[in-house]
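Trainee: Requesting a structural model of the entry that follows:
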Amino acid sequence: MSTPLPPLVEPGPPLTPTQSRRYARHAILPSIGIEGQRRLLAAKVLVIGAGGLGSPALLYLAAAGVGTIGVIDDDVVDESNLHRQVVHGVADVGRLKVESARDAIARIDPAITVIPHAQRLTVENALEIIGGYDLVLDGADNFATRYLVADACEISGTPCVWGSILRFDGQVSVFWPGRGAVYRDLFPDPPDPALVPSCAEAGVFGVLCAAIGAAMGTEAVKLITGVGRTLVGRLLIYDALEATWRELAIRPDPSRTPMTALEAVGAYCAAPAAQPAEASGRPAGSEIDVETFDALLAARSRGETDFDLVDVREQVEWDLGHIDGARLIPKDQILSGAVKLPTDRPLLLHCAAGGRSGQVLDHLVAQGHADVRHLLGGYTAWERAHRDE
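Mentor: Next up, the predicted model:
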């Protein structure tokens, strides 16, 4: 076994009687001991995202006694989150995720200091926020944030425990500048957004989050206390259906130019597009909100206008819920040319969150369709707006 890395955090004050009782099972472990527990209590850890991976990681970091936990997320809890984001409950639907996570941590240990960052990590704030912590756990669900976190950690020298999940598969590693590979050594450039399944369409096996989130928490405790062999220089790949873990060795790329400044990368697939159409390069008026969408549906029902309403999701999504008056034509059938949409009628498109319908819009405009629009936020935004009706 390789030599453990030195502890990341210096020990804090002696344990109080309450802490001695609470963390007794940790403290009697020979590799952690009382000193290791004091290191955990002195540690400051930032968790990126209070979602599927952040949920188990947050709960176990708090239970382990990490003294200061920051959590950054600008999203609110939705019912569709609850099958995997176990830090939230039914009563939290509609609340900011950082507030729900803060309350869940307080139920475990009210002595833990929680710093909620109810905002999106950006080029402007990433270095300042990450610079306030000893360690980062990256549970982001979009490539823009992953690359931003990776670059900020590389520039600041902050170790990053990284996890990723898709459908039934998960990955976890530790990226630490100067000690091993970093994220861009493994993934130099972000993928083409058109080739990446959106967060709404890919799906996630709920309990997979527990396996990967727990592995991330394990690495955090090991790094803080200096115990065991960390995942620096190693990538673990978990196949939940086959119940197998595979390990790959990863090394720094000597030909890669180190990151010295932050830059925005791609789009945030986790959130529906909110910029004006002009900013996205699409024709003015081609991206509409739910209010405008509903007004068009009402006008069509009154015979005042006419258009084809096309749902570009998959059959299973349609079966789970759809908008009356739409017809289902999955995105790939349109992009491949298997289905031709009429050019002499206005088209109104929607998907789950706006990503796929935006791709179809771009394709149709390039094909010469003069009157094509799509719904920002997709069916998710529409259904949320009509949920109480």
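Trainee: Please make it C-alpha for all contacts and neighbour counts, starting now.
Mentor: Will do.
Trainee: Which helix or which strand is home to Val66?
Mentor: Under DSSP states H and E, no helix or strand contains Val66.
Trainee: Let me know whether it touches Arg38 as I believe.
Mentor: No: in terms of C-alpha atoms under 8 Å, Val66 does not count as a neighbour of Arg38; the distance is 9.2 Å.
Trainee: Would you state the helices of the stretch 51-200 of the chain in chain order?
Mentor: Listed from the start of the chain, the stretch 51-200 of the chain has helices (DSSP state H, counting those that start in this stretch) covering 54-64, 97-108, 126-130, 143-156, 183-186, 199-202.
Trainee: for those helices, which one sits closest to Val86?
Mentor: helix 54-64 (5.7 Å; C-alpha to C-alpha).
Trainee: Give me the helices and strands touching that closest one, please.
Mentor: strand 44-48, strand 68-72, helix 97-108, helix 208-225 (3 or more C-alpha pairs under 8 Å, 6 or more residues apart in numbering; DSSP states H and E).
Trainee: here's the other one to compare against:
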Amino acid sequence: MNDEALLRYSRHIMLPEVDIAGQQALLNARVLVIGAGGLGSPVALYLAAAGVGAGDGGALHLADHDDVDLSNLQRQIAHTHERINQPKVASVAKAISALNPDTHIVTHAEQLQGETLSELITAVDVVCDCTDRFSSRFAINRACVQHGVPLVSGAAIRFSGQVSVFDRRQPEAPCYACLYPEGVDDEAMSCATSGVLAPLVGVVGSLQAVETLKLLMQVGQTLHGRLLTYDALNAETRTMNIKADPLCPCCARLK
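Mentor: Sure thing, here's the model as predicted:
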């Protein structure tokens, strides 16, 4: 790191758990953020601010097939009114470049699926699921399970949010499908039909960013094997243990 980088990340480096080695790990990290909306905005911005993908070999991948809409601006803070109708990944890339121009950004203006999703996940260290559809979450989970890549999952709707880490590198680790059975209706639990409190996605996305940084630096205790829920209406948080389902259709056969 040069003098400018040492100054930029100085508040990280002074943390004993981070230090020079931890910060260098963030700079060289490769992270895939799937979804550039309410959750993806704070995740991408905080990861970029922390230096993820700003070093040699590092990259911050952003994937989303959607364009910025006026209704997004209530909560998707990486976008602006001037960027309405632009691809969301391009909009977030502009926000990141203004914040940390050293970040190596790779955009994917498409809905990742099949071999494309699988190949991209094999090329990164951590995946952040910031999507809002169960079908996408299950597909991302399957690919992460298959390739042993840690998954940081977040969700927010109405006044409720949740975050968990699914790290199949750990013994007896659960996956997302151990928590939720496949076949859940996408439209029944979407912000478009149910609404969401604006800053709630910021809370959940920020927690996802924290968990991602801990995974990359290998510090602290992550939410691996635990589900953190947040009830914004009543200002309550709960943490519940998650066990691997021995009959899980996704991960049981790989144990």
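Trainee: Drop the TM-score for these two in here.
Mentor: Scored against TM-score structural alignment, normalised by the length of the second structure, the superposed chains reach a TM-score of 0.93; 246 aligned residues with a C-alpha RMSD of 1.5 Å.
Trainee: quick one: which of the helices of the stretch 51-200 of the first structure is nearest Gly213 of the first structure?
Mentor: The minimum distance between Gly213 of the first structure and these falls on helix 54-64, with 5.0 Å, by C-alpha to C-alpha.
Trainee: What range does that closest one cover in the second structure?
Mentor: Aligned using TM-score structural alignment, helix 54-64 of the first structure spans residues 40-50 in the second structure.
Trainee: The matching stretch vs the first structure, average distance?
Mentor: Taking mean C-alpha distance after the TM-score superposition for the first structure, the mean distance separating stretch 40-50 of the second structure from the aligned residues in the first structure is 0.4 Å.
Trainee: Aligned to Val76 of the first structure, what sits in the second structure?
Mentor: So Val76 of the first structure corresponds to Asp67, using TM-score structural alignment.
Trainee: Any idea how many residues pack against its match?
Mentor: If you count neighbours by other C-alpha atoms under 10 Å, Asp67 of the second structure ends up with 18.
Trainee: what's the answer for the one 4 residues further on, then?
Mentor: Counted with other C-alpha under 10 Å, the neighbours of Ser71 of the second structure add up to 10.
Trainee: From Leu247 of the second structure, how far out is it?
Mentor: Noted for Ser71 of the second structure: a distance of 41 Å to Leu247 of the second structure, by C-alpha to C-alpha, to the nearest Å.
Trainee: Of all the helices of the stretch 51-200 of the first structure, which one is nearest Ile224 of the first structure?
Mentor: Taking those one by one with C-alpha to C-alpha, helix 54-64 is closest: 11.1 Å.
Trainee: Run through who's touching the closest one.
Mentor: Helix 54-64 of the first structure has contacts (C-alpha atoms under 8 Å, 6 or more residues apart in numbering) with 23, 26, 40, 47-48, 50, 69, 85-88, 101, 104-105, 108-109, 112, 137-139, 209-210, 213-214, 216-217, 221.
Trainee: and if you look at stretch 144-156 of the second structure?
Mentor: For stretch 144-156 of the second structure, using C-alpha under 8 Å, 6+ apart, the contacting residues are 39, 121-122, 124-132, 141, 161-169, 175, 196, 200-201, 204-205, 208, 211-212, 250-251.
Trainee: Equivalent analysis for stretch 88-100 of the first structure, please.
Mentor: Stretch 88-100 of the first structure has contacts (C-alpha under 8 Å, 6+ apart) with 50-51, 55, 71-79, 82, 87, 101, 104, 116-118.
Trainee: what's the nearest residue to the match of Val76 of the first structure if we skip its chain neighbours?
Mentor: In space, not counting the residues next to it along the chain, Asp67 of the second structure is nearest to Pro87; the distance is 4.1 Å by C-alpha to C-alpha, 6 or more residues apart in numbering.
Trainee: and the one you found, how far is that from Asp132 of the second structure?
Mentor: Applying C-alpha to C-alpha to Pro87 of the second structure and Asp132 of the second structure gives a distance of 17 Å.
Trainee: What of Asn85 of the second structure?
Mentor: 20 Å.
Trainee: One more: Ala29 of the second structure?
Mentor: From Ala29 of the second structure to Asp132 of the second structure the distance is 25 Å (C-alpha to C-alpha).
Trainee: Next: Ser160 of the second structure.
Mentor: Taking C-alpha to C-alpha, one finds Ser160 of the second structure at 13 Å from Asp132 of the second structure.
Trainee: what about stretch 158-174 of the first structure, distance to the chain center?
Mentor: Its chain's average C-alpha position is 11 Å from that of stretch 158-174 of the first structure, according to C-alpha atoms, centre = their mean, to the nearest Å.
Trainee: now for Ile96 of the second structure: what does it line up with in the first structure?
Mentor: Checking TM-score structural alignment: Ile96 of the second structure goes with Ile105.
Trainee: my bad, should have said Ala235 of the second structure
Mentor: Under the alignment (TM-score structural alignment), Ala235 of the second structure maps onto Ala243 of the first structure.
Trainee: Just the buried ones among the contacts of helix 54-64 of the first structure, please.
Mentor: Neighbour-count burial within the contacts of helix 54-64 of the first structure applies to 23, 26, 40, 47-48, 50, 69, 85-88, 101, 104-105, 109, 112, 137-139, 209-210, 213-214, 216-217, 221; the criterion is 16 or more other C-alpha atoms under 10 Å.
Trainee: Neighbours of the counterpart of Ser136 of the second structure in the first structure, how many?
Mentor: Matched to the first structure by TM-score structural alignment, Ser136 of the second structure sits across from Thr145. Using other C-alpha under 10 Å, Thr145 of the first structure has 27 neighbouring residues.
Trainee: Just confirm Thr145 of the first structure contacts Leu121, I think it does.
Mentor: Yes: using C-alpha under 8 Å, Thr145 of the first structure is in contact with Leu121, at 7.0 Å.
Trainee: in the first structure, which residue is closest to the centre?
Mentor: Centroid-nearest residue in the first structure, with C-alpha atoms, centre = their mean: Asp141, separated by 2.1 Å.
Trainee: In the stretch 201-350 of the first structure, what residue spans correspond to strands?
Mentor: 234-239, 244-249, 287-288, 308-311, 327-328, 347-350 (DSSP state E, counting those that start in this stretch).
Trainee: okay, those strands in TSV with mean neighbour count next?
Mentor: As requested, those are exported to TSV (neighbours: other C-alpha atoms under 10 Å):
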stretch	mean neighbour count
strand 234-239	19
strand 244-249	11
strand 287-288	24
strand 308-311	22
strand 327-328	16
strand 347-350	25
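Trainee: how about JSON lines for those strands, with distance to Asp192 of the first structure added?
Mentor: Output for the strands of the stretch 201-350 of the first structure, formatted as JSON lines (distance: least, C-alpha to C-alpha, whole Å):
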{"stretch": "strand 234-239", "distance to Asp192 of the first structure": "22"}
{"stretch": "strand 244-249", "distance to Asp192 of the first structure": "24"}
{"stretch": "strand 287-288", "distance to Asp192 of the first structure": "21"}
{"stretch": "strand 308-311", "distance to Asp192 of the first structure": "23"}
{"stretch": "strand 327-328", "distance to Asp192 of the first structure": "25"}
{"stretch": "strand 347-350", "distance to Asp192 of the first structure": "21"}
